[in-house]
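K.L.:
below are the sequence and a predicted model for it; my questions follow.
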Amino acid sequence: MNYSIVTEFVILGLTENPEIQGVLFVVFLCIYLVAFLGNMLIVIAIIYNTSLHTPMYVLLLALAIVDIICTTSIIPKMLWTMLTSKKTITYRGCMSQLFFFTWSLGAEMVLFTTMAYDRYVAICFPLRYKTIMNHHMCVALLCIVMAIAVTNSWVHTGLILKLTFCGPNIVDHFFCEIPPLLALSCSPVRINEVMVCVADITLAMGDFTLTCISYGFIIAAILRIRTAEGKKKAFSTCSSHLIVVSLYYSPVIYTYIRPASSYTFDKDKVVAMLYTLLTPTLNPVVYSFRNKDMKAGIRKVFASLKH
């Protein structure tokens, strides 16, 4: 392992304009609170209600935990740098942030595919759903998600740890992400770029394709539903899921498919906000709060708090 000369990095953030920074602090604090509390509510509701201990809700629980880890690994530090003049992050802190973010990125992508498969089985094989998506299958799918996410994170963080950073140490981003760190390295980054591209093609593009195939079968099954109300309800669910999935995959594929020399950080910061902030905030609304069983579970949680 190479020991870098750089012991800390300076995080530039979204803007250096103090007036805009004040507004952005309030905006991102609100986004974080909505994302954190919304996902935490899902976690508590699913754990508390035994009626929600089914594969679909267990996968939703996993997604909510991943979203909490994703936003918490980035936003609190980002808010702290906005609030104080201290914009530095230690080398270890930067690598930790990179590891947890990369882990949550990989886990979220595989979870979206797993959830699409679960809905495919539920809609296309309703009578066989309980035998296909049994307890063992659910555990196996979650183990696969964890294995892929940890492997993805270890590979990229391990490769970044082997790089030498001898200055400059200014990260032109709002957190420690792979592209701005590769741009700062004073050692060759070709292997890193190849592995990032491989992960982008296999994980991002592969998972997105599988998710779209699952929804293709789901839509075909929906078209066979005879009642207009049934079609409308199923299409509403599928379309909202696909919008969130597209909002997540598109910027991820765009960010990681290019070599380090072609990054334009002003534009990339805006793109990164889509998969680090927007999707974790939208997930509770799209996947849970529109679901009648989930709403009933949340009401039970609030009812127990009153007592």
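P.N.:
Ah, there it is.
K.L.:
okay, CA-based contacts and neighbour counts for the rest of this
P.N.:
Fine.
K.L.:
residue farthest from the centroid of the protein?
P.N.:
residue 226 (36.2 Å; Cα atoms, centre = their mean).
K.L.:
residue 136 falls within a helix, correct?
P.N.:
Yes: assigned with DSSP: H, G, I helix; E, B strand; the rest coil, residue 136 falls within a helix.
K.L.:
so where do the strands sit in the chain?
P.N.:
8-11, 88-90, 170-171 (DSSP state E).
K.L.:
and residue 35, which of those strands is closest to it?
P.N.:
With Cα to Cα as the measure, strand 8-11 is the member of the strands of the chain nearest residue 35 (22.8 Å).
K.L.:
next, the one to line up against it:
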Amino acid sequence: LVILVGNLLIIALILSDRDLHRPMYFFLCNLSSLEIFITTSIIPKTVASLLMGNKTISYPFCLTQCYFYSLLGNIEFVLLAVMSYDRYVAICYPLRYPMLMNSQFCVQLLWGSWTAGFLATIVPAVLVVRLPFCNANRIDHFFCDIVLLIKLSCADTRTVELVSFMNASLILFGSLIMSAMSYIYIINTILRLPSASSQNKAFSTCSSHFTFVILAYGSCIFLYVQPSTHKISYNKIVSLLNTMVTPLMSPFIFSLRNEQMKKALKVGLKRNVIISRKCFSF
């Protein structure tokens, strides 16, 4: 509930406040939407299983959960790279920023994120659907993860595993490299600013996104560098971080660390109080 309310509040603030109708908040609005979709693809079924004690899931629903979790996760990583590029243009080329990051280009970047996520997900998904499953039907996880689902197959899965690993690595490390390069240029530009106040102002515009990037990428990279003997147990912990903790922290990171978001929230609360007083006045 906190995840849903927090991210919906961010979306509502951005849509209602014209001062927030800028590329940075356009991408933030879409990131909050992705957090909601990722959460609702996993948590409702998990909570229902815990409350009702029924830990079974149908095969079609399991495949659907696998697909949407992978799809939305891939889109989110590409979108984080896009948001890093947006901050790079804003800090390094402030005078050209309105021209470079116009509304048409922002929409194209958003569609590019969805297209890249779809292309990286559809091929492994098709290969997994074609896999035969014999007797094994127990997944050591709290949701249908594509890696563990592949291991249940009674066929040779080396091709599927290789394709899945290559696609995931391309999205994860490709977007990470883009984000890292953007922030290297950002930090270099900020350090060359003449005054400390200018540096603090520039850092404040990037701090929220940078914090979220560390949380998102750090948890997933941890999966790649961990010892194979602890892979399953660590998978659960990191997946818990990705599906619940990060979406839970997202509204607080982007609202409490962003002065314009806090200002919009205060204005919105003040407007609602005024409206409420008018409604209940006699």
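P.N.:
Noted; the coordinates are in hand. Bear in mind the structure is a predicted one, so any value in this text is a computation, not a measurement.
K.L.:
can you find the partner of residue 185 of the second structure in the first structure?
P.N.:
Using TM-score structural alignment as the criterion, the counterpart of residue 185 of the second structure in the first structure is residue 217.
K.L.:
wait, its match touches residue 125, no?
P.N.:
No: counting by Cα atoms under 8 Å, residue 217 of the first structure does not reach residue 125; the two are 11.0 Å apart.
K.L.:
one step back: the strands of the first structure into TSV, with extra columns for mean neighbour count?
P.N.:
TSV is the format used below for those (neighbours: other Cα atoms under 10 Å):
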stretch	mean neighbour count
strand 8-11	20
strand 88-90	17
strand 170-171	19
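K.L.:
any chance of those in CSV, with distance to residue 250 of the first structure too?
P.N.:
Listed next are the strands of the first structure as CSV, based on distance: least, Cα to Cα, whole Å:
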stretch, distance to residue 250 of the first structure
strand 8-11, 25
strand 88-90, 29
strand 170-171, 23
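K.L.:
can you report how many residues lie near residue 242 of the first structure?
P.N.:
For residue 242 of the first structure, the count of nearby residues is 17 (other Cα atoms under 10 Å).
K.L.:
in contact with it, which residues?
P.N.:
Taking Cα atoms under 8 Å, 6 or more residues apart in numbering, we find residue 242 of the first structure in contact with residue 212.
K.L.:
how close does it sit to residue 287 of the first structure?
P.N.:
From residue 242 of the first structure across to residue 287 of the first structure, the span is 11 Å (Cα to Cα, to the nearest Å).
K.L.:
now do residue 258 of the first structure
P.N.:
Applying Cα to Cα, the value for residue 258 of the first structure to residue 287 of the first structure is 31 Å.
K.L.:
which of those two has more neighbours?
P.N.:
The residue with more neighbours, out of residue 258 of the first structure and residue 287, is residue 287; 19 against 16, by other Cα under 10 Å.
K.L.:
and the more buried one? What does it align with in the second structure?
P.N.:
Checking TM-score structural alignment: residue 287 of the first structure goes with residue 254.
K.L.:
chain neighbours aside, what residue packs nearest to its match?
P.N.:
Using Cα to Cα, 6 or more residues apart in numbering and skipping residues adjacent in sequence, the residue nearest residue 254 of the second structure is residue 208, 5.4 Å away.
K.L.:
residue 190 of the second structure too?
P.N.:
The spatial neighbour of residue 190 of the second structure that comes closest, neighbours along the chain excluded (Cα to Cα, 6+ apart), is residue 199 at 5.5 Å.
K.L.:
repeat for residue 117 of the first structure
P.N.:
Excluding the flanking residues, the one nearest residue 117 of the first structure by Cα to Cα, 6+ apart is residue 214, at 6.0 Å.
K.L.:
which residues touch that neighbour?
P.N.:
116-117, 120.
K.L.:
next, find the distance separating it from residue 232 of the first structure.
P.N.:
Residue 214 of the first structure is 19 Å from residue 232 of the first structure, by Cα to Cα.
K.L.:
map residue 227 of the first structure onto the second structure.
P.N.:
Residue 227 of the first structure maps onto residue 195 in the second structure, by TM-score structural alignment.
K.L.:
from residue 270 of the second structure, how far off is that match?
P.N.:
In terms of Cα to Cα, residue 195 of the second structure sits 35 Å off from residue 270 of the second structure.
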